[in-house]
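Peer 1: next comes the sequence, and after it the predicted model I'd like to discuss.
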Amino acid sequence: MRFTPDDTALRVDDARLKSDATATMIRRSVSAPRASLHRRATSIERTPAPGIETDVFQWLSPEVREAVAAAAVRRHVDAGGFIFQHGDSERAMYRVLEGTVRLSLMRIDGHQMIYGLLGPGECLAASSLIFDHPLPQTAEALDDVQLQVVGPAAFNELRTNHREFDNALLQLFARRLRTLSNQVATAKLGDLPSQIVLRLLELARRDPQGRLMVTVTHSELATFVSVSRQSIHRVVKSLAAEGLIALHYGSIELLHLDRLKAKADFL
């Protein structure tokens, strides 16, 4: 079959129209999900501040709090002492009453990762009583620490006799999972300032004057984020220049919570 020049022009125009229509459909199919994803992302619950509270007592009635306190034994750990170490098989739930506990993991070559600094009211190692596994981190007392320790038998009895305690554990694990999810997402998708600000929000606590304070050195913050101390210093100076934080000896004061949370939002 033969085509005239006019027929050929018509076929080219028709092909071009089909190509343009296909391209338009592709653009629509790609752009629509992105817009939808953006709408979902902006509705995600943000990291609360100050800090990530992981005290089971906040979800317990006074009666069940008393039952937990009665089932626990007191333990004192001197500054620099270990509460437990990575790989230990001892199983217990620890609740900090006084002092600060550093939760970390160290490779054989000395490279360390810090998971968090836990203060009064916060709980750790409860999962070891539900899933029988060696402890995955090391807990060290940064200063003199007072603990409530609930052993396996007492822990199981509390779960059996108080459904409220079981629900509080679910809240605790869900909060921890959300924290870890935020940390992983920020590490993969956020820039360095976002990562540092997220950590500052997690570590912040109110002092007696009501100020939001983070008691951490630049070196410790570098270990949290796994970057050099020089990189931390550069970002922290920039945040101070923006008026978002104030630098004090051995601590950082958070000044504008909403602006800091917006900076931590990498989506």
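Peer 2: Perfect, I can see it now. No experiment lies behind these values; they were computed from the predicted model shown.

Peer 1: going forward, measure contacts between C-alpha atoms and count neighbours the same way
Peer 2: Fine.

Peer 1: wasn't R74 part of a strand?
Peer 2: Yes. Assessed with DSSP: H, G, I helix; E, B strand; the rest coil, R74 lies in a strand.

Peer 1: burial check on it, number of neighbours?
Peer 2: R74 is surrounded by 13 other residues when neighbours are defined as other CA atoms under 10 Å.

Peer 1: wait, it touches V145, no?
Peer 2: No. R74 lies out of contact with V145 (CA atoms under 8 Å); the separation is 10.5 Å.

Peer 1: helix, strand or coil for T22?
Peer 2: helix.

Peer 1: from V227, how far off is it?
Peer 2: Noted for T22: a distance of 46 Å to V227, by CA to CA, to the nearest Å.

Peer 1: how about E140?
Peer 2: 22 Å.

Peer 1: show me which of the two is the more surrounded one.
Peer 2: Using other CA under 10 Å, the more surrounded residue of E140 and V227 is E140, with 22 against 13.

Peer 1: in terms of helices and strands, where is the more buried one?
Peer 2: strand 138-141 (DSSP states H and E).

Peer 1: and that strand, what does it pack onto?
Peer 2: Here strand 138-141 touches strand 82-84, strand 101-106, going by 3 or more CA pairs under 8 Å, 6 or more residues apart in numbering; DSSP states H and E.

Peer 1: cutoff 10 Å now
Peer 2: strand 73-77, strand 82-84, strand 101-106, strand 112-118 (3 or more CA pairs under 10 Å, 6 or more residues apart in numbering; DSSP states H and E).

Peer 1: which one of the ones you listed is the most hemmed in?
Peer 2: Stretch with highest mean neighbour count among the helices and strands packed on strand 138-141: strand 101-106 (a mean of 20; mean count of other CA atoms under 10 Å).

Peer 1: please enumerate the strands of this protein.
Peer 2: Taking DSSP state E as the test, the strands found in the chain are 73-77, 82-84, 93-98, 101-106, 112-118, 123-124, 138-141, 145-150, 205-206, 212-214, 245-248, 251-254.

Peer 1: take this one as well and set it beside the first:
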Amino acid sequence: MAAVRSTANDGYAEHAMISKDALLEMLGRTALFGALEEAERKAVAQEMRETSYDAGQVIFARGDAGRDIYLVTAGRVRLSVLTAEGRELSFAHSEPGQVFGEISVLDGGVRTADATAVSKVTAMTLSKGALNRLIEQRTIVREAVIKFLCSRVREADHQLEGIALYPIEVRLARFFLAAARQKPDFKPGAKVVLDLPISQSELALLIGASRPKVNAALAMLEDGGAIERKESRFTCDIDELEDIAGS
């Protein structure tokens, strides 16, 4: 299945959807480029191109050649695979400030998953050639790439462990905790408000469960005071979630 691709704009010009300063700040928060000095991040930004996708649009498909890595600047991207039975398994979402699509770019293989826009998405792309030049020229980028890939392996291990060993309410608690800890203003023990504009079906894909079971588990967390729901907004009690998650 060929990916439906959008046309990228030239760099972060005046008509771009993200300002130069905002892009530099976002790059500074990523695991790949956060250790770079501002001048080096500017060099990375100059190599990036802006692109956008509509909700439901395929950004790339499993088996495609890996030509670019992506930095999400707005919206949400689902990373998933199809089983032999045709069931979709969603293993991650990429949100603003997160990088995806790096594996095939780094190892020269094909895409290992489908990437689909859950909502309208804007992103900055960095070509394989540009990334390879950065890796060759800057030791700090090489080290960051190694750490980044190791973190991906750890995340995959934790997710597989959760699906194999833990009840759905525990998986949900861990999902909310992981999302809360990514917030810049996260404080241990404090309540955290999460805006998660995704359906229960999408949430079920992420934690490897059915929608009815996710709905029941959400009600259990809410009855126990671990979360409060109001449409797509969740107020999370970190202490309660940690007790449920066993962390």
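Peer 2: On my side now, so go ahead. What you are looking at is a predicted structure, and each value in this text was computed from that prediction instead of being measured.

Peer 1: and the TM-score between these chains?
Peer 2: The TM-score (TM-score structural alignment, normalised by the length of structure 2) is 0.77; 212 aligned residues with a CA RMSD of 2.4 Å.

Peer 1: what's the mean deviation for the strand holding E140 of structure 1 versus structure 2?
Peer 2: Its match in structure 2 and strand 138-141 of structure 1 itself, once the structures are fitted together, sit a mean 1.0 Å apart by mean CA distance after the TM-score superposition for structure 1.

Peer 1: start and end residues in structure 2 for that strand, please.
Peer 2: Matched against structure 2 by TM-score structural alignment, strand 138-141 of structure 1 falls on residues 114-117.

Peer 1: mind listing what's buried in the matching stretch?
Peer 2: 114-117 (16 or more other CA atoms under 10 Å).

Peer 1: residues making contact with that stretch?
Peer 2: Contact partners of stretch 114-117 of structure 2, identified using CA atoms under 10 Å, 6 or more residues apart in numbering, comprise 1, 3-4, 52-64, 75-82, 88, 90, 92-94, 100-101.

Peer 1: go on, stretch 160-169 of structure 2?
Peer 2: 91, 154-156, 158-159, 170-172, 174-175, 204, 206-210, 213-221, 241, 244-245.

Peer 1: before we move on, what about stretch 20-34 of structure 1?
Peer 2: Taking CA under 10 Å, 6+ apart as the rule, stretch 20-34 of structure 1 contacts 14-19, 37-40.

Peer 1: what's the match for A245 of structure 2 in structure 1?
Peer 2: Match for A245 of structure 2 (TM-score structural alignment): A264.

Peer 1: I'd like the strands of structure 1 as CSV, with distance to S29 of structure 1 appended.
Peer 2: Converted to CSV, the strands of structure 1 look like this (distance: least, CA to CA, whole Å):
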stretch, distance to S29 of structure 1
strand 73-77, 60
strand 82-84, 53
strand 93-98, 50
strand 101-106, 45
strand 112-118, 41
strand 123-124, 46
strand 138-141, 49
strand 145-150, 55
strand 205-206, 46
strand 212-214, 46
strand 245-248, 43
strand 251-254, 43
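
Peer 1: closest to D132 of structure 1 out of those strands?
Peer 2: Ranking the strands of structure 1 by distance to D132 of structure 1, with CA to CA as the measure, places strand 93-98 first at 12.7 Å.

Peer 1: I'd like the distance between the most centrally placed residue in structure 2 and S210 of structure 2.
Peer 2: Closest residue to the average C-alpha location of structure 2: S94 at 1.9 Å, with CA atoms, centre = their mean. When CA to CA is the yardstick, S94 of structure 2 and S210 of structure 2 sit 21 Å from each other.

Peer 1: then G56 of structure 2?
Peer 2: For G56 of structure 2, the distance to S210 of structure 2 - CA to CA - is 21 Å.

Peer 1: quick one: the helices in structure 2?
Peer 2: Here structure 2 has its helices, by DSSP state H, at 20-28, 38-47, 102-107, 128-137, 139-165, 168-181, 200-207, 211-223, 238-245.

Peer 1: now these in TSV, with mean neighbour count?
Peer 2: Output for the helices of structure 2, formatted as TSV (neighbours: other CA atoms under 10 Å):
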stretch	mean neighbour count
helix 20-28	17
helix 38-47	16
helix 102-107	17
helix 128-137	14
helix 139-165	14
helix 168-181	20
helix 200-207	19
helix 211-223	16
helix 238-245	18
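
Peer 1: looking at those helices, spot the one closest to K191 of structure 2.
Peer 2: Using CA to CA, the nearest of the helices of structure 2 to K191 of structure 2 is helix 238-245, at 6.0 Å.

Peer 1: mean per-residue distance, that closest one to structure 1?
Peer 2: Mean deviation for helix 238-245 of structure 2: 1.9 Å (mean CA distance after the TM-score superposition for structure 1).

Peer 1: which neighbouring elements make contact with that helix?
Peer 2: Using 3+ CA pairs under 10 Å, 6+ apart: helix 238-245 of structure 2 touches helix 168-181, strand 191-195, helix 211-223, strand 227-230.

Peer 1: how about these in a markdown table, adding distance to A144 of structure 2?
Peer 2: A markdown table is the format used below for these (distance: least, CA to CA, whole Å):
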| stretch | distance to A144 of structure 2 |
| --- | --- |
| helix 168-181 | 21 |
| strand 191-195 | 28 |
| helix 211-223 | 36 |
| strand 227-230 | 35 |
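
Peer 1: quick one: closest of the ones you listed to I135 of structure 2.
Peer 2: Nearest to I135 of structure 2, of all these, is helix 168-181, at 28.8 Å by CA to CA.

Peer 1: what does L244 of structure 1 align to in structure 2?
Peer 2: So, by TM-score structural alignment, L244 of structure 1 is matched to A226.

Peer 1: and for L117 of structure 1?
Peer 2: Matched to structure 2 by TM-score structural alignment, L117 of structure 1 sits across from H93.

Peer 1: before we move on, back to that, ok, which of the helices and strands packed on helix 238-245 of structure 2 comes nearest I140 of structure 2?
Peer 2: helix 168-181 (25.2 Å).

Peer 1: mutual contacts of R74 and V145 of structure 1, please.
Peer 2: Common neighbours of R74 of structure 1 and V145 (criterion: CA under 10 Å, 6+ apart): L97.

Peer 1: translate F84 of structure 1 into the numbering of structure 2.
Peer 2: Using TM-score structural alignment, F84 of structure 1 pairs with F60 in structure 2.

Peer 1: isn't its match right next to F100, touching?
Peer 2: No. Taking CA atoms under 10 Å as the definition, F60 of structure 2 is not a contact partner of F100, at 11.0 Å.
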